[in-house]
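**Student:** Below are the sequence and a predicted model; questions follow.
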Amino acid sequence: MKIIKILIVCTSLSALFLSCVKDDGNYVYNEVNDVVISGIEANYVAIMLDSFTITPALNRTLTATEADLEYSWTIYNSMNTYNFPDTLAKTRNLKILVSTIPGTYKVSYNVYDKNTGVRYRYEFNVVVTSELQRGFLALSELNGKANVTFIGVSGKVYQDIYDNINGEAVGTNPVSICYTYQAPIDYVAILCNDTRGGVYISSTSFKKLFDLKDFFYDNLTITNPQAFVVQEYYGSVSDYQASGSKLFLTADNKLYYRDANYNTTIDGVSTRIETKFYSAFPGDYEIAPVSFQALGRELFYDNKYKKFMYIADYAKPNLMVTAAKPTGIFDPANVGLDFVWGKFTISARNTYNCNSIFKDGSGNYFYLKFDMTNKAAVTPLKKVAIPAGFKIREAKTFAGNSLQDYIYFAVGSKVYVFDCILNQEREIYDFGTGKSVDNIRWHEAVLSSRIMHVCTSTTGSTGRTGSIYEMNVATDGILSIKNAYTNVCGRVVSTHWKN
């Protein structure tokens, strides 16, 4: 009992002592100048390669100042998780060129107060769409650099599309551009005669994926790339390259081959295998950059020994000479001429006729027609000397199709047609003084619409004087302008249609 009394007395004295101690603590609370974010909607739709702008309202609870604030806009992947963030901008307002591939995304707007260390955040959703699925590709030389222009099916022009997406020029000395469907991924291949040699880009986003050298099984140095060719299927758009494509690359007059992608079973799971180019076909030859492609058939020409060649077995590195026909109109195994240009043309069912232009060492030109249904035994059909005064002898760009027995070509500012039945040529369009027709092409993917693309530029110019004309083609070959896209590129060297 005595102990309890002592404890009570001690406790009372302690409480009395503590109540007399001076409290020096600072209990003055200052209000924080909070940031209130508004003016941002919950959902947006953005179009790839279009400008996208958001101007938020920032209100402060005390003093209206933004001098102490930092900003960031962050986008997260299409699964709406917070993995793999990408910073869109570090500015108060968002004003960007959309380079994100199509999909559904979450975007976070962050405002950071440097004085207090407090971070404020507002999240919203963005659906990115694209008009880049189908359209016309043009590779040009602009101010000494390779340049890519894309025109969507809606008619919208995307200038400098590779530069804008990748922040660099694709290269110098542009050579060729080619869309290729390689299920399940499609690419656009761009060749340049420079140290890099070319690139593969995504057909969906136009972002660079690989250098050309990365698509070879062997560690090769590719010099003088000349042509990139894909097997094209004729008919409707849905038929075009529907099952993947065999690819052929000509570089320094050597032929390289890449098979279509294929499925194989790995650990019981069907897996798509991405193929690459093999080393060049062995042999003593100089393959011409232009080849003949028709529904799974391809035919090549050796300008060194003046003969047609074909691939007998894709599983083996072989390049064979087509069968000799020494008593024919010409001998496919010994033509004796240099190949200039050629293409698959209108043919009877299950037959594959081709029109072509050749020349000899004395400057004489010839029109040759042949059947490549059996590429191992090409059938000569016609050989005609082209008169000295014909403009086709001066042409550098040609086009043909499988609807007409015509060869279209250009010289200077004019487009001509050569009638392969009558062996006559005629002028069909003149773009006027000071203009040069640099490239013409009839794309098989839009064959039924009878549209030809003609690319011009101002003669001698290295600037943005290149224009692209979408032209209707009448049954008699006459051209008329359907749509004109002026001064959208440089001097066009190659074109292709992309699905």
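**Tutor:** Nice, thanks for sending it over.

**Student:** When you work out contacts or count neighbours from here on, use the C-alpha atoms and nothing else.
**Tutor:** OK.

**Student:** tell me the strands in the stretch 251-400 of the chain, going along the chain?
**Tutor:** Using DSSP state E, counting those that start in this stretch, the strands found in the stretch 251-400 of the chain span residues 254-258, 262-266, 269-273, 292-294, 297-302, 307-310, 320-321, 338-344, 353-359, 365-371, 379-386, 397-399.

**Student:** so which of these gets nearest residue 185?
**Tutor:** Of all those, it is strand 269-273 that lies closest to residue 185, at 10.1 Å by C-alpha to C-alpha.

**Student:** Give me the angle between the closest one and strand 262-266.
**Tutor:** Taking axes from the mean of the first three to the mean of the last three C-alpha atoms, to 10 degrees, strand 269-273 and strand 262-266 form an angle of 140 degrees between their directions.

**Student:** take the one below as the second:
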Amino acid sequence: MNKATKKTGIICLLIYLFSSCQKDLGNYSYSDLNEVTIAAIDSSYSALSGDRITISPQLSYAQNSDTSLFTYEWLYYGPTGGQNSVDSVVHTGIVLDKVFDFEAGSYNMYYRITEKSTGIIYTKFFNLAIGDLGYEGWLLLSDVNGRSRLDMLNYVSDETFIPQVDILSAMQSNVSLAGSPISVNLGFHHYLQQLYVITSEEGYHLLQPSYETNISGYLYLPLSLLITGSAQRGFADARANMNFFTDYIYTNGGLYYRNPAYQGTVMRTVGPVNTNAANNRFSISPFFATTGVYDNAQTVMFNQDEKRMYRYQGLWGIISSPLIIDGLDMQHDDLIFMDYSTYNSGYVFAVFKDTRTNSYHLAQFTMNGTLALSALLDGPDIADADLFTIDPNWGYLLYAANGKIYEYDLGTRRTALMQDYGERKISYLAFPKMLSPLNPSYFVGTDRYARYSRRLIVCTYEESNPERSGAVQFYTVPTLNRPFVAVDRYEGFGKIVSVVYNEK
């Protein structure tokens, strides 16, 4: 083949290849992906088991908004919440609308959109925390038009609680609370938490987990049947301190003691323990201070006849003995507050009113009668103070009067205004007393329970609307009289008079 022929053949081949490429380009159509953008799904959600959860995402499509071109699924991937399934579809559809009957736990969830033609997947991840109705959380005893109602902040996760008004009705309990509210209490007996609601008419032992009066062979017991002697009714002046294996109940002028660890399954009280060595009962203030420790459950009470402190040692017998407190003169005093605090290894704090001068003073002493402080209380509104509590962190005395909260510093002996709620009334002021610090091995949330126990609880309401204006506010209390730090606030309750945390 000569050179001219070869050159001609090469030119023809190039022309053919170029022509083929031109035709091939015409056989393909290139376009952008129909990308889907997912919005309006939060990073976390919380609910109670049995609640309906609705999530309506906002979707935008880059090319074609025909929803039939995609599949839409809602899934959780485990193991979470005690379930071992992995990537399980719980609902299909653009919108999640489902009753979740999951057991309590934290679930890793995601929304998955798949394009049918290409198999391309778009996802959005979120967390779902599920709690159990009535199982754990803050129990709030409210006054609603003179009637008692038990409300609850149901625990879902560490700092997430879901409010439930009238928890007994929500759980379809057959317990009906009669009378005006006094207190809600948690004790630990026979290795089980025991809940008690005390009203002006009765004390109710609520058996868990359903708060029914007849469950698993246990019978609902009116508190009146637990008091030593014949059954009595009427608890209008009652005060209770229920703790780890020990209970103290003041009612109708008598202080009664119960220790199921030593008294067996009958669980009746002994007392009244405001009885002296001559076996004579003496009159006491309704305020008393107890350590709450089952093997050393001492309590201190104020003998109003003799104007002095008495101490009951617990465990056996009903006799109390005078507690000598050198340097503390109470001969002209009325006791208006007393409680035990774990502050600095444990002290009794007592506030007195001198009937001669109408002045107020604070005493701080040990269970053995060693006086640590005796100081005049001359802060603002002290004469109107009706609620007191002791800060277990720094030993401050807090008191509420005329819609304000004041803080008395034991070190500087000065009083500072900390909160002013204006027209709102203060119905409850306290640091919660948790059972778990007394014996943490029995409880699952010891670390966070310890954190909860160091928060101040303040409940307020509007006098013109006590049925629905009740609110509970949680604070942390810094040192050096710095302002309270708000943690959480919940509202929509009645006039809250008592709060306790149902530990697990």
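**Tutor:** Alright, I've got the coordinates. Since the structure is predicted, the reported quantities are computational estimates derived from the model, not experimental observations.

**Student:** Could you tell me the TM-score of the two chains?
**Tutor:** The TM-score (TM-score structural alignment, normalised by the length of structure 1) is 0.63; 351 aligned residues with a C-alpha RMSD of 3.2 Å.

**Student:** before we move on, the earlier item: how about CSV for the strands of the stretch 251-400 of structure 1, with distance to residue 199 of structure 1 and mean neighbour count added?
**Tutor:** What follows is the strands of the stretch 251-400 of structure 1, written out as CSV (distance: least, C-alpha to C-alpha, whole Å; neighbours: other C-alpha atoms under 10 Å):
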stretch, distance to residue 199 of structure 1, mean neighbour count
strand 254-258, 15, 21
strand 262-266, 22, 11
strand 269-273, 20, 12
strand 292-294, 23, 20
strand 297-302, 24, 22
strand 307-310, 27, 23
strand 320-321, 30, 18
strand 338-344, 26, 22
strand 353-359, 30, 23
strand 365-371, 35, 21
strand 379-386, 38, 17
strand 397-399, 24, 21
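
**Student:** For those strands, please prepare a markdown table with the additional fields distance to residue 222 of structure 1.
**Tutor:** Formatted as a markdown table, the strands of the stretch 251-400 of structure 1 follow (distance: least, C-alpha to C-alpha, whole Å):
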| stretch | distance to residue 222 of structure 1 |
| --- | --- |
| strand 254-258 | 10 |
| strand 262-266 | 25 |
| strand 269-273 | 24 |
| strand 292-294 | 23 |
| strand 297-302 | 20 |
| strand 307-310 | 22 |
| strand 320-321 | 23 |
| strand 338-344 | 23 |
| strand 353-359 | 28 |
| strand 365-371 | 32 |
| strand 379-386 | 34 |
| strand 397-399 | 25 |
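
**Student:** quick one, which of these is nearest to residue 152 of structure 1?
**Tutor:** With C-alpha to C-alpha as the measure, strand 397-399 is the member of the strands of the stretch 251-400 of structure 1 nearest residue 152 of structure 1 (21.7 Å).

**Student:** okay, and the closest one goes to which residues in structure 2?
**Tutor:** Mapped onto structure 2 using TM-score structural alignment, strand 397-399 of structure 1 spans residues 387-389.

**Student:** next one: stretch 13-24 of structure 1
**Tutor:** Counting by TM-score structural alignment, stretch 13-24 of structure 1 lines up with no residues of structure 2.

**Student:** any idea how far the match of strand 397-399 of structure 1 is from the chain center?
**Tutor:** 19 Å (C-alpha atoms, centre = their mean, to the nearest Å).

**Student:** Mean deviation, it versus structure 1?
**Tutor:** Average distance, stretch 387-389 of structure 2 versus aligned residues of structure 1 after superposition (mean C-alpha distance after the TM-score superposition for structure 1): 1.4 Å.

**Student:** Show me what that stretch is in contact with.
**Tutor:** Applying C-alpha atoms under 8 Å, 6 or more residues apart in numbering, the set of residues contacting stretch 387-389 of structure 2 from outside is 337, 339, 397, 398, 399, 400, 401, 428, 429, 430, 431.

**Student:** what about the counterpart of residue 237 of structure 2 in structure 1, how many residues close to it?
**Tutor:** Mapped onto structure 1 by TM-score structural alignment, residue 237 of structure 2 lines up with residue 226. Close neighbours of residue 226 of structure 1, defined as other C-alpha atoms under 10 Å, add up to 20.

**Student:** Quickly note the distance from residue 226 of structure 1 to residue 74 of structure 1.
**Tutor:** 42 Å (C-alpha to C-alpha, to the nearest Å).

**Student:** Over to residue 209 of structure 1?
**Tutor:** 23 Å.

**Student:** so which strand or helix has the spatially closest residue to residue 190 of structure 1 that is not a sequence neighbour?
**Tutor:** Sequence neighbours aside, residue 177 is the residue nearest to residue 190 of structure 1 in space, at 4.5 Å (criterion: C-alpha to C-alpha, 6 or more residues apart in numbering). Using DSSP states H and E, residue 177 of structure 1 sits in strand 174-182.

**Student:** quick one: that strand to structure 2 mean distance?
**Tutor:** Using mean C-alpha distance after the TM-score superposition for structure 1, the mean distance for strand 174-182 of structure 1 is 1.0 Å.

**Student:** Over in structure 2, find the residue span that strand aligns onto.
**Tutor:** Strand 174-182 of structure 1 lines up with residues 181-189 of structure 2 when matched by TM-score structural alignment.

**Student:** Show me the longest helix that occurs in structure 2.
**Tutor:** Counting by DSSP state H, the longest helix found in structure 2 is helix 3-25.

**Student:** Same check on structure 1?
**Tutor:** The single longest helix within structure 1, with elements called by DSSP H, is helix 2-19.

**Student:** Against which helices or strands is that helix packed?
**Tutor:** Counting contacts by 3 or more C-alpha pairs under 8 Å, 6 or more residues apart in numbering; DSSP states H and E, helix 2-19 of structure 1 is packed against no other helix or strand.

**Student:** Report the central residue of structure 2.
**Tutor:** Central residue of structure 2 (C-alpha atoms, centre = their mean): residue 138, 3.1 Å from the mean position.

**Student:** what's near enough to touch residue 43 of structure 1?
**Tutor:** Residues in contact with residue 43 of structure 1 (C-alpha under 8 Å, 6+ apart) are 124, 125, 126, 127.

**Student:** Ok, residue 464 of structure 1 next?
**Tutor:** Applying C-alpha under 8 Å, 6+ apart to residue 464 of structure 1 gives the contacts 142, 143, 487, 488, 489, 490.

**Student:** Now do the same contact list for the match of residue 237 of structure 2.
**Tutor:** Contacts for residue 226 of structure 1 (C-alpha under 8 Å, 6+ apart) come out as 175, 176, 191, 193, 249, 250, 251, 252, 253, 289.
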